[in-house]
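1. This is the structure alone, sequence omitted:
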């Protein structure tokens, strides 16, 4: 099969498109012919060595977490899938999706949403699961609450806005001037242009602030959090780790860090929302597998609106 391999950490130059051996599946895995994947910041952070404390130096590596494709064969313990099924899901850490075939644990996959293309479906898993788990599991989101999404036009932000609206909350999206109408089209009740306004100095207070882009610290958001409000971020900074521990044991406002946990149950939950028309995928650009270096560079530029898809087969 063709795959993109890295043999060391570094710039986009370490991404090498070449022939590689097809993966052998374990009893609890499915072999998937990968039709599409996507780029998440975690992918290029691993490539650059920013997460080497977790990934070590176990090369060569195939990166990529998001997969949409067709089941080719199943392991002896697999009961929910058969050859020919269209699925979407996640690879195990630290990746394996940037290839023509991938071995996926059964419990990290679900049937592909019927109303999405493979490219669209491949943009969903990591970003939408992060948004869902941040809001539902950490934020304890409830209908009628006020929710602010910082980075509302980004990969996680687009899903956070839509999930928060699907769960019947009042949503404020923070984005740049050029994306105000786009974020409104996702369902946001109001929008804040961060180039013109600082939401942390406004009078509105929120039940949940989800900083999808890790740009605003808990300490700067406290004034606009309600007394029992919850702040969630995607980046494990020293401040959020310390504040998370402190607020865990104290009444009042909480600071929390979301670490996405891929699982088939949540993928099925998202599939139902997507098929009901409550969530849509948004693709900024689609690159081929051979163009993965350019896709990584575009993701690192932080200019993408929505997700970056990778077309493979």
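-> Perfect, thanks for sending it. This structure is a prediction, so every number in the text was calculated from the model and none was measured.

2. only C-alpha atoms for contact and neighbour calcs from this point on.
-> Fine.

3. and the longest strand seen in the chain, what does it pack onto?
-> In the chain, with assignment by DSSP state E, the single longest strand is strand 29-39. Contact here means 3 or more C-alpha pairs under 8 Å, 6 or more residues apart in numbering; DSSP states H and E; on that basis strand 29-39 packs against strand 66-74, strand 101-105, helix 118-122, helix 292-300, strand 307-311.

4. Please produce a markdown table containing these, extended by mean neighbour count.
-> Converted to a markdown table, the helices and strands packed on strand 29-39 look like this (neighbours: other C-alpha atoms under 10 Å):
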| stretch | mean neighbour count |
| --- | --- |
| strand 66-74 | 26 |
| strand 101-105 | 26 |
| helix 118-122 | 27 |
| helix 292-300 | 19 |
| strand 307-311 | 27 |
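
5. Hmm, residue 129 and residue 155 touching each other?
-> No: with contacts counted by C-alpha atoms under 8 Å, residue 155 stays clear of residue 129, the gap being 11.2 Å.

6. Please say which of the two ends up with more neighbours.
-> Applying other C-alpha atoms under 10 Å to residue 155 and residue 129 shows that residue 155 carries more neighbours, namely 31 against 23.

7. Please report the distance of the more buried one from residue 265.
-> Distance, residue 155 to residue 265, by C-alpha to C-alpha, to the nearest Å: 21 Å.

8. Against that first model, consider the following:
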């Protein structure tokens, strides 16, 4: 829970960007509604409830009902944002996500709050590290993992405009606002934050700013690392992957399972189209109890951990 405390200066809780975008859209579009599983507080939707009391449905601790209610609202012409802790939203309601949203192509926006290991000390039951791997396997379900508050805002607006089911993974772990150009966000399009021809680091969510820091460390060693923010995991940006593979080596980094998640998606594409040496950084499975920061450090999901993986993959490439 420690990550939910007030963010350090210069760091941001992406839930704030999520609710600000939702409230702003709701002022001009009466189709926007929120559906929650007794999670008004953790989703930070208190002000939305107060401003639009008839447009927030609280089903209680009933995630399967929550997703089905969202699908029903979508079938009635609404644009529902179904919001709950990522671990419970995806695990408990997987059949409803698959059938009521994916198979039925309902216009539901699933918002996984406090994803990854943000709940820290509450342990594996509250960690949401499998969600991207699970949901990436559902046909025609868009999966977005924003990296900072600007991208969270843009992803929520893009999800609302997209016709079909979308999962947006919203972090509560503090992240900085990234330096970027004025390229607008688009579903299915990656963002190159650093150019480099020696290796590509492909990251998502809370690992993107760490990937940039790793690239800065490596630059001091004469290694030019390309950093790609792959916010949309499904559908994935094939052109960005081709450019990354052209460097000759790839490291992926994510706050979740690499097998099946972003790492799996990149590896699948490379195996089919452009095989290169790879390292996939993520969590190995059920995790010990500890703070989010401790877990990230222990499993190498830090700037130094990413830089070490880059050195390793470059060594492998040199030995070939």
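-> Received it, and whenever you're ready, just let me know what you need. Everything numeric in this text was worked out from a predicted model, so none of it was measured.

9. What does the superposition give as a TM-score?
-> Remark: TM-score between the superposed chains equals 0.30 [TM-score structural alignment, normalised by the length of the first structure]; 152 aligned residues with a C-alpha RMSD of 6.2 Å.

10. if we can go back for a sec, C-terminal to the longest strand of the first structure, what's the next element?
-> Downstream of strand 29-39 of the first structure, the first helix or strand assigned by DSSP states H and E is helix 41-47.

11. If we go by neighbour counts, what in that following helix is buried?
-> For helix 41-47 of the first structure, a neighbour-count test (16 or more other C-alpha atoms under 10 Å) marks 42-47 as buried.

12. what's the closest of the residues you listed to residue 255 of the first structure?
-> The nearest member of the buried residues of helix 41-47 of the first structure to residue 255 of the first structure, counting by C-alpha to C-alpha, is residue 42 at 21.6 Å.

13. if I look at the closest one, how far off is residue 54 of the first structure?
-> The gap separating residue 42 of the first structure from residue 54 of the first structure is 12 Å, by C-alpha to C-alpha.

14. Could you list the buried residues of the helix or strand hosting residue 65 of the second structure?
-> Element membership of residue 65 of the second structure, judged by DSSP H and E, is helix 63-75. Using 16+ other C-alpha under 10 Å as the burial criterion, the residues of helix 63-75 of the second structure that qualify are 63-64, 66-74.

15. In terms of secondary structure, what does it contact?
-> Applying 3+ C-alpha pairs under 8 Å, 6+ apart, one finds that helix 63-75 of the second structure makes contact with strand 32-36, strand 79-85, helix 86-92, helix 94-96.

16. Between strand 32-36 and it, find me the angle.
-> Taking axes from the mean of the first three to the mean of the last three C-alpha atoms, to 10 degrees, one finds that helix 63-75 of the second structure is oriented at 170 degrees with respect to strand 32-36.

17. burial count for residue 19 of the first structure?
-> Residue 19 of the first structure is flanked by 12 other residues according to other C-alpha under 10 Å.

18. For stretch 226-234 of the second structure, measure first residue to last.
-> End-to-end distance of stretch 226-234 of the second structure (C-alpha to C-alpha): 21 Å.

19. On the three-state scheme, residue 280 of the second structure is what?
-> Here residue 280 of the second structure is strand, with the state taken from DSSP: H, G, I helix; E, B strand; the rest coil.

20. rewinding a little: ok, which of the helices and strands packed on helix 63-75 of the second structure comes nearest residue 217 of the second structure?
-> Nearest to residue 217 of the second structure among these is helix 86-92 (32.4 Å), distances taken as C-alpha to C-alpha.

21. Helices along the first structure, start to end?
-> For the first structure, applying DSSP state H gives helices covering 41-47, 52-55, 118-122, 125-132, 155-166, 180-185, 218-221, 238-248, 264-275, 292-300.

22. now those in CSV, with distance to residue 32 of the first structure?
-> Converted to CSV, these look like this (distance: least, C-alpha to C-alpha, whole Å):
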stretch, distance to residue 32 of the first structure
helix 41-47, 20
helix 52-55, 24
helix 118-122, 13
helix 125-132, 15
helix 155-166, 24
helix 180-185, 34
helix 218-221, 41
helix 238-248, 37
helix 264-275, 15
helix 292-300, 20
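
23. Go through those and name the closest to residue 231 of the first structure.
-> helix 218-221 (6.5 Å).

24. Residues in contact with the closest one: which ones?
-> Under the contact criterion C-alpha atoms under 8 Å, 6 or more residues apart in numbering, helix 218-221 of the first structure has outside partners 200, 209, 231, 239-240, 243, 255.

25. May I see the PyMOL selection of the buried members of those?
-> To isolate the buried ones among the contacts of helix 218-221 of the first structure in PyMOL, judged by 16+ other C-alpha under 10 Å, type:
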select buried, resi 209+231+240+243+255
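
26. could you dump the contacts of helix 218-221 of the first structure to CSV with distance to residue 288 of the first structure?
-> Formatted as CSV, the contacts of helix 218-221 of the first structure follow (distance: C-alpha to C-alpha, whole Å):
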residue, distance to residue 288 of the first structure
200, 40
209, 35
231, 37
239, 39
240, 37
243, 42
255, 39
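
27. For stretch 163-174 of the first structure, buried residues please.
-> Residues 163-165, 167, 169-174 are the ones in stretch 163-174 of the first structure that count as buried (16+ other C-alpha under 10 Å).

28. What is the most widely separated pair among those?
-> Going by C-alpha to C-alpha, the pair spanning those furthest: 167 and 174, at 18.9 Å.

29. Show me what the host helix or strand of residue 271 of the second structure is packed up against.
-> Counting by DSSP H and E, the element that carries residue 271 of the second structure is helix 262-273. Helix 262-273 of the second structure sits against helix 238-245, strand 250-257, strand 278-283, with contacts defined as 3+ C-alpha pairs under 8 Å, 6+ apart.

30. so which of the ones you listed is the most packed in?
-> Comparing those by mean neighbour count (mean count of other C-alpha atoms under 10 Å), strand 250-257 ranks first with a mean of 28.

31. looking just at contacts, which helices and strands does that one meet?
-> Against strand 250-257 of the second structure (3+ C-alpha pairs under 8 Å, 6+ apart) you get helix 131-136, strand 199-203, helix 262-273, strand 278-283, helix 303-319.

32. Pick the most deeply packed of those.
-> Ranked by mean neighbour count, these are led by strand 199-203 with a mean of 29 (mean count of other C-alpha under 10 Å).

33. C-terminal to it, what's the next element?
-> Sequence order places helix 208-219 as the next helix or strand after strand 199-203 of the second structure, per DSSP H and E.

34. now for the helix or strand following that next one, which elements pack on it?
-> Per DSSP H and E, the first helix or strand lying C-terminal to helix 208-219 of the second structure is strand 225-229. Judged by 3+ C-alpha pairs under 8 Å, 6+ apart, the packing partners of strand 225-229 of the second structure are strand 191-194, strand 199-203, helix 208-219.

35. quick one: contacts for residue 200 of the second structure?
-> Residue 200 of the second structure touches 225-228, 244-245, 247, 249-251, counting by C-alpha under 8 Å, 6+ apart.
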